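Chemist: The following comprises the amino acid sequence and a computationally predicted model.
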Amino acid sequence: MSEEWRAARVEHIRGLIVSAEPDIVEEAKWRKPSNPDGVPTFSLDGLVCTLETYKDKVKVTFAKGASLPDPTKVFNASLTAGTRRAVDVTENDILDDAAFMNLIRAAVAVNQR
């Protein structure tokens, strides 16, 4: 498995996030020696999500995911966590772009309450 698929996935997901909420702010946080680039975070009136790469997946963790509607079942990780929920995307997964963008919008709406 090459690293290129992860970079392509990250760019696609980043594009979806920005398309869903053009005012969202991306920052790198939690820099440390083992991860000098930090973790990409996306915020609008509070943390919306983080975007991380692992050997076998790209993970988008929604800070308040447990309180978001997910009728199309985009969330597939951290399903029993008290507050957060995540979307793990592997090389061959098909991401429902429209449903993912709806989650981004819903996360921002929760922050703006």
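Modeler: All right, it came through fine.
Chemist: use CA for all of it now, contacts and neighbours both
Modeler: Will do.
Chemist: And the strands in this protein?
Modeler: Secondary structure of the chain (DSSP state E): strands located at 25-29, 39-43, 47-53, 58-62, 85-89.
Chemist: Do I have it right that Val58 meets Asn92?
Modeler: No: the pair Val58 / Asn92 is not scored as a contact, 11.4 Å apart, by C-alpha atoms under 8 Å.
Chemist: These two: who's more crowded?
Modeler: Val58 (21 against 8; other C-alpha atoms under 10 Å).
Chemist: what angle sits between the lengthiest helix in the chain and strand 58-62?
Modeler: The residue-count maximum for a helix in the chain (DSSP state H) belongs to helix 4-20. Going by axes from the mean of the first three to the mean of the last three C-alpha atoms, to 10 degrees, helix 4-20 is angled at 30 degrees with respect to strand 58-62.
Chemist: will you turn the strands of the chain into TSV that also has distance to Glu11?
Modeler: Converted to TSV, the strands of the chain look like this (distance: least, C-alpha to C-alpha, whole Å):
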stretch	distance to Glu11
strand 25-29	13
strand 39-43	12
strand 47-53	10
strand 58-62	11
strand 85-89	13
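Chemist: Comparison target, given below:
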Amino acid sequence: MDASLQIDQLIAALTDWRGKTLAEIRKCIVAADSEIIEEWKWRGSPVWSHHGIIAVANAHKAKVKLTFYHGANLADADKLFNAGLDGNAWRAIDFFEDDLVGSKALTALVQEAVEFNLRKKKAR
């Protein structure tokens, strides 16, 4: 099955605030760069990539977690990261029920992640 369709189905299955939040996150990510690819990996997780993984999303009982694969390498000017801050590579944003997604800041962070992946690819 097509990854985008699987993500659509996941969002539809999350009939509470998590589905809406995941849909808003997805909208920001795909708006950030026209070459972002949607994938479906690791037991049913939405993954977005462009010359490497950008981020993976997971809906948990009380939050939606958006984990950036190379988050530790990103400046995160708007200070969106609020989880996994001690890790060497990954950083995450935990969205809770009353949180706003903050589309401009999230889109900028995704663009920064794409730029990181492109720089990393050129360095090879």
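Modeler: Now that the structure is in, tell me what you want to look at. Predicted, not measured: the structure shown is a model, and the values here were computed from it.
Chemist: Following superposition onto structure 2, what is the mean distance for the longest helix of structure 1?
Modeler: For helix 4-20 of structure 1, the mean deviation from structure 2 after alignment is 0.6 Å (mean C-alpha distance after the TM-score superposition for structure 1).
Chemist: remind me, longest helix of structure 2?
Modeler: Using DSSP H, we find that the single longest helix of structure 2 is helix 103-123.
Chemist: And for it, what's in contact with it?
Modeler: Applying C-alpha atoms under 8 Å, 6 or more residues apart in numbering, the contact partners of helix 103-123 of structure 2 are 24-25, 28-29, 31-33, 50-52, 54, 68, 70-71, 73-74, 76, 78, 80.
Chemist: residue contacts, the residue most central in space within structure 2?
Modeler: Taking C-alpha atoms, centre = their mean, the centroid of structure 2 lies closest to Ala55, which sits 4.0 Å from it. Neighbour list for Ala55 of structure 2: 47-49, 66-69 [criterion: C-alpha under 8 Å, 6+ apart].
Chemist: Per the alignment, it pairs with which residue of structure 1?
Modeler: If you follow Ala55 of structure 2 across to structure 1 using TM-score structural alignment, you land on Cys49.
Chemist: rewinding a little: let me see the contact set for the closest residue to the residue nearest to the centre of structure 2 other than its chain neighbours.
Modeler: Closest residue to Ala55 of structure 2 apart from its sequence neighbours, by C-alpha to C-alpha, 6 or more residues apart in numbering: Phe68 at 4.2 Å. Phe68 of structure 2 is in contact with 54-56, 90-92, 113, counting by C-alpha under 8 Å, 6+ apart.
Chemist: now do 6 Å
Modeler: Counting by C-alpha atoms under 6 Å, 6 or more residues apart in numbering, Phe68 of structure 2 makes contact with 54-55, 90-92.
Chemist: counterpart of it in structure 1?
Modeler: When structure 1 is aligned by TM-score structural alignment, Phe68 of structure 2 is paired with Phe62.
Chemist: same check, this time on Leu118 of structure 2
Modeler: Aligning on TM-score structural alignment places Leu118 of structure 2 opposite Gln112 in structure 1.
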